[in-house]
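Participant: A structural model of the following input is requested.
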Amino acid sequence: MQAKGLAIVPFVPSGRDFDLALLFFSALGFSTVWQTGDMAGLRFGSAYFMLQNVDIPIWQENQMLTLEVDDLDVYWCEIDALDLPSSYSGVRTRAPHEYPWGRELHIIDPAGVCWHVRQSAQAGK
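Facilitator: Model prediction:
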C-alpha cells in the first residue's frame, strides 16, 4: 500500500442540545472551524472532530475518545478552574490518575461521551 493514513476524524454526538454542546467544547478549548445545519467541525490544536446534532443515548453512553494534549497538568488546571460540572448538567471530570497505560484525566461531556485526556508521548520532543 503506497497511500498513508493521516487522521481519523470521529463523529461525536451532541446529545439533546447541540448549541450547549458547542459551548461546552469551546470551554474545553475547541474552536468551531465550520458549522452547517446539524454538523460542526471542531478543532483544538491539531485535534479535530465533527460534532453531530444527534441524541442517541446508547451510542453516547458507550463512546470513548482519547484527546492528547501537550501538558496534562496545565490542561487539568485550566478545566478544573472552570468547574464544568456546575455549569453543564451531567458533566463529570476526574483529575489525572496513573493507569498501566499512562496518566490521564477523564471528562464526561453533556451527551455522556467519555473523553480520556492524556499527555502526548511527543510532548517535549
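
Participant: contacts and neighbour counts: CA atoms only from here.
Facilitator: Fine.

Participant: give me the buried positions along stretch 78-89.
Facilitator: By 16 or more other C-alpha atoms under 10 Å, the buried positions in stretch 78-89 come out as 79, 84-85.

Participant: so what touches it?
Facilitator: By C-alpha atoms under 8 Å, 6 or more residues apart in numbering, the residues outside stretch 78-89 that reach it are 24, 27-28, 91-93, 110.

Participant: to compare with the earlier structure, here is another sequence to fold:
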Amino acid sequence: MKNLQIKNVMAFVPAKDFQLSSRFYEDLGFTKAIATDKSAQFVMQGYGFWLQDYYVDAWAANAMLCLYVEDIDAWAKHLDSLDLINGYGGVAKVLAAPHAQEGGIMMQFCDPAGVLWHVRENGVSADIGTRTQT
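Facilitator: The predicted structure follows:
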C-alpha cells in the first residue's frame, strides 16, 4: 500500500510590493521560515503559506485565505493595534469587524496586495482532516 500521508498544504500568495507584504506578515505574527530572492515561507504555530514576489491583479483580487482562531476578539484587537491603513501603504485594512456569520463569528481584512483573509472563530476548522471519510 502506498503511503499517501499528507504533512502540510500551503497556498502561494501574491505580493505587489514583496518587502511591504513581508513586513506586514511578520508584524501580523508570522515567522519567515525560508526565504529566497522571489519567495518566502511564512509560518505561525505550524500553519503557513508562501509569499511570492509576483503579482497579477486578477489573482490578488480573487485570492482568499481563511484563518481559524480560538479568540477572534484578540485578533481584532491585534489588527487594530497594527494601524493597517497607515502602516502598509493605505491598502491593507480591516474590512469587517467580528460578526456572526454561517455558524460562527467572522471578520475580514486584506493584505497590502489586496488578498482577502477571513478570520473565523467556531464553525468548520482545521480539524476537518480528522473526520472519517466514507
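
Participant: let me see the TM-score of these two.
Facilitator: Scored against TM-score structural alignment, normalised by the length of the first structure, the superposed chains reach a TM-score of 0.87; 122 aligned residues with a C-alpha RMSD of 1.9 Å.

Participant: tabulate the buried residues of stretch 78-89 of the first structure (JSON lines), appending secondary structure.
Facilitator: Below are the buried residues of stretch 78-89 of the first structure laid out as JSON lines (DSSP: H, G, I helix; E, B strand; the rest coil):
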{"residue": "79", "secondary structure": "helix"}
{"residue": "84", "secondary structure": "helix"}
{"residue": "85", "secondary structure": "helix"}
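
Participant: closest to residue 45 of the first structure out of these?
Facilitator: Relative to residue 45 of the first structure, the closest of those is residue 79; by C-alpha to C-alpha it sits at 16.0 Å.

Participant: follow-up on the earlier one: counting neighbours, which of the contacts of stretch 78-89 of the first structure comes out on top?
Facilitator: residue 110 (25 neighbours; other C-alpha atoms under 10 Å).

Participant: closest one of the buried residues of stretch 78-89 of the first structure to residue 97 of the first structure?
Facilitator: Distance ranking of the buried residues of stretch 78-89 of the first structure against residue 97 of the first structure, using C-alpha to C-alpha, places residue 79 first at 15.4 Å.

Participant: how about the closest one, what's its partner in the second structure?
Facilitator: Residue 79 of the first structure is assigned residue 79 in the second structure as its aligned equivalent, the criterion being TM-score structural alignment.
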